[in-house]
Each structure stands twice: as structure tokens, then as C-alpha cells.
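Engineer: Build me a structure from this.
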Amino acid sequence: MTTCLTFLSATAEETTGVFGDPFSLASGPLRTADSPHPGFPPYSLAVRGPSARCARTADALGLETVPEPALRDFDYGRWYGRTVADVVAEDPYGYSAWLTDPDAAPHGGESVRDLCERTARWLDALPSDTDRALAIVEPSVVRGALVHAFSVPARAFRHLDLPCPPAVVSLILRGDGWHVRYGHGSASEVHQATPDEPVSPARARPADRRTAGREYTGGTYGPVA
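Structural biologist: I've put the predicted structure just below:
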């Protein structure tokens, strides 16, 4: 069976400037919906990261999802809730190590490798009868999934740029391995990747913001059919 797993990313530290989730469910939903957006197909599995912003994203799209602890953002340890600027001012060497060494965890939490391995274990444990699945997660989890799909070292994590949130990345598992499709945050893009569509196999090539909505075909990016 072919599995189509679509990741939809919420915002994170890169855009908020804060490590961890600065939002609270107490601030209310982004939008209340009684039923899923009509552009979304049915899913055999619909999960989200346990953070408040992932819950808010799911609520804004009118999607019923189940929290999945394995798809949580980094454990930022002592840095949680702090701004990037404060951390850089207090521990510039630690922050530099965090950006360059996949095994570094200067905050006392998780390293990049830790997150990548955790995400890979979840991907490998997907039920074999899963046909179409949706996961609303932090961008860090999407990158961790791409490291696994591309079979690249954990140090490639920082070079896998995503389109600005909400970004859509679909991983399609077939007999020859994972295939990757990039998209945007619209319902039509989430709907676009189907298990039966021809897509190019994952290759060890970082994504780029200019490639959003296009597909890697071995050397160049072309429009998604």
C-alpha cells in the first residue's frame, strides 16, 4: 500500500523569535469551524504536535486531530520561552554550536540529532495500512522528517529551508522509498499530493523557498503537474 503523509507546519522560533511556543490556547482559536475545510480530503490518520500553536492551526482549519507526543518540537531546555536575542547575548558560543553541531544541546534539552531520530522512529512506526495521513507540526519536525526521507546526515537539518508557514510538505512512501513534494498552505495544496500521483523520489538536495509548489526531478525543479 502507498502511504501519503502530508505535513502542515505551524509557525515556530524562526518567525516568532522565541524558543518554544509563546502562544496560549486561552487566547482563543484563530477561527471556529464546525467542519473541515471542503478542500481537505478524508484522512485515515490526522495528528498534530502537542503544542498550543499546532492545536490552534488545526482549529483554524476545522480539522479534528489527535495530539502526538513524538511529533513535538525541540525540548529547548533552559532556552524555552526566551528570545533568540537574549540567548545570543548571554551565550553566543552555545548558540553558535546549536546552529552548527547536530549533537550540541547547550540548553540542556534535545539536540538536532535527537529530534531527527525521534521523528524517524515515528515515521518508521506508521501502520502499514495507512493510506492518507495529515500531521500538523512545528517546522523543526518537518525538517527532521526530510532528513529521514532524504537519507542525509543530521547536519543537513539546518539547510532544509521550508516555505513560510503554513508550509506543506508531503512524503509519499512507495516500494522504492520516500518521495517528497513541496507545496503551500492552501487547502488545494494539501489536497494535491495523492497516493496515486507520480512524484520524484527523495534525493539529498535541500529545499529552497523558491522551489515551493515545485518538485525535484533530478538536477532541476519543475512545476508540479
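Engineer: drop to CA atoms for contacts and neighbour counts, all remaining ones
Structural biologist: OK.
Engineer: List the buried residues of stretch 37-46.
Structural biologist: Residues of stretch 37-46 classed as buried by neighbour count (16 or more other Cα atoms under 10 Å): 40, 41, 45, 46.
Engineer: I'd say the second one and residue 191 touch.
Structural biologist: Right, the one you point to is residue 41. Yes - in this structure, residue 41 is within contact of residue 191 by Cα atoms under 8 Å, at 6.1 Å.
Engineer: can you pull the contacts of the most centrally placed residue in the chain?
Structural biologist: Here the mean C-alpha position of the chain is nearest to the C-alpha of residue 142 (Cα atoms, centre = their mean), at a distance of 2.3 Å. If a contact means Cα atoms under 8 Å, 6 or more residues apart in numbering, then residue 142 has 7, 9, 169 as its contacts.
Engineer: May I ask which two of the buried residues of stretch 37-46 are separated the most?
Structural biologist: 40 and 45 (13.0 Å; Cα to Cα).
Engineer: quick one: the residue nearest to the centre of the chain is in a helix?
Structural biologist: Yes - in this structure, residue 142 lies within a helix as judged by DSSP: H, G, I helix; E, B strand; the rest coil.
Engineer: let's see this one next to it:
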Amino acid sequence: MELHLIRHPRPDVPAGVCYGQSDVGLAEAPDAVAARLRPILPARFVLHASPLTRARLLAAELGSPLLDDRLKEMHFGEWELRPYAELGPAIDTWVTDPMGFRAPGGESAHDMSERVLQWLDALLANAPADPVVVVAHGGPLRAIAGHLLGIPAERWLSLDFACGHAARLDVEEWGVVLKWFNR
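Structural biologist: Predicted structure coming up:
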């Protein structure tokens, strides 16, 4: 299966603000990002997307997406829309346990990855004949790519998906090949 992973366009959020599942707007026009991506995508594909506006608007420019809540970004609870500088020493705890830490009222990266990988398992169990394009967020895309490539979860943060860019993985019976990243 040919799998294209696209991170949403740049959000309209000040630098240094935690936005997770907050439904923020875009600082980049989704039609312009879609026009730039179309030449590197296959002519036909099955399209999946997060329902959050920043992913959904780009996906709608690319086709008719199947929206799935499991593709949403990590929920940061009380940290949503707060500057990281205001979060105090809790940030240090997050740094020491990036997969297990949970912001108050939110979910951990482990929780987020479990729901995303449930989505991936369902996709792989019923893999369509056509290529698959996914428009989502940095966290879920790291979980998908990291898992498929066999990267330990604590290293998934090293997969830095750029806003408005795509990666391609070919999922074969014998393994997964990263064809390109951040195009």
C-alpha cells in the first residue's frame, strides 16, 4: 500500500502556544498548500483526515475525506491555548517522560498513539487497492510513521513533520520503505 502522510498547513497560533486539539484557524491558505502537494500525490487515492479544521480544510481541497476522530492531535487538557512559558516545572516532567506524561485533563502521547494505531490497524486490515492519503497532525503522523518504520516510541519525536508537507511510505508484506519525507 502506498501511504502518504500530510501535516495540516501552518496554524494561526502564536509561536510557543500549546494548541493540541483546540480547533484553531490557518495562517496558510489550504488551497495553495493543496496546489503545491497535488503534483506529488497519486492521481487516485483514498483520503482520510482528522476532523479538526486545520486538517479538514486541506483534505477538502484534495478530495472527499473520510473524517475520523482517532486522527486528532493529542489533547493537552488545561494546557490548550496556553503559552508553554506559563506552564512552569510541569514542562520538565513532560520532557523526562514524553510518552507517559499527561497534562491536567488531557491525554498522554501513549494514549494518543494507541487511538491512532487502532485507526492504522483497521486501515491495514482492509487496505484499499488505491493509495491512501492521510491529512492529520504532527503527533498522529509521528505515531503512524514511527510504528510502521519500527522506531521505538520514545524516538518518534525525531520525525519532524513540517506543516503543509507530505511523506510517503510504501507498506509491503515484507516491511515498510520510507520513500520520501517533508516534500
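Engineer: Put one on top of the other, what's the TM-score?
Structural biologist: For this chain pair, the superposition-based TM-score is 0.78 by TM-score structural alignment, normalised by the length of structure 2; 175 aligned residues with a Cα RMSD of 3.2 Å.
Engineer: before we move on, the earlier item: mind listing which of the buried residues of stretch 37-46 of structure 1 are in strands?
Structural biologist: Per DSSP state E, strands hold the following members of these: 45, 46.
Engineer: tell me which of the buried residues of stretch 37-46 of structure 1 is nearest to residue 173 of structure 1?
Structural biologist: Within the set of the buried residues of stretch 37-46 of structure 1, residue 45 lies nearest residue 173 of structure 1; the separation is 14.8 Å, counting by Cα to Cα.
Engineer: For that closest one, give me its contacts.
Structural biologist: For residue 45 of structure 1, the contact set (Cα under 8 Å, 6+ apart) comprises 130, 132, 133, 134.
Engineer: One more pass at 10 Å, please.
Structural biologist: Residues counted as contacts of residue 45 of structure 1 (Cα atoms under 10 Å, 6 or more residues apart in numbering) are 5, 65, 66, 126, 127, 130, 131, 132, 133, 134, 135.
Engineer: which one of these is nearest residue 181 of structure 1?
Structural biologist: Closest approach between the contacts of residue 45 of structure 1 and residue 181 of structure 1, by Cα to Cα: residue 5, at 10.3 Å.
Engineer: Need the buried ones from the contacts of residue 45 of structure 1 selected in PyMOL.
Structural biologist: Once 16+ other Cα under 10 Å is used to decide burial, the buried members of the contacts of residue 45 of structure 1 can be selected in PyMOL as follows:
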select buried, resi 5+65+66+131+132+133+134+135
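Engineer: I want to check the contacts of residue 142 of structure 1 in structure 2. Which are still in contact there?
Structural biologist: Among the contacts of residue 142 of structure 1, the ones whose aligned partners also stay in contact in structure 2 (both residues aligned by TM-score structural alignment, their matches' Cα atoms under 8 Å) are 7, 9.
Engineer: Just the ones of the contacts of residue 45 of structure 1 in strands?
Structural biologist: Assigned to strands by DSSP E, the following of the contacts of residue 45 of structure 1 qualify: 5, 66, 132, 133, 134, 135.
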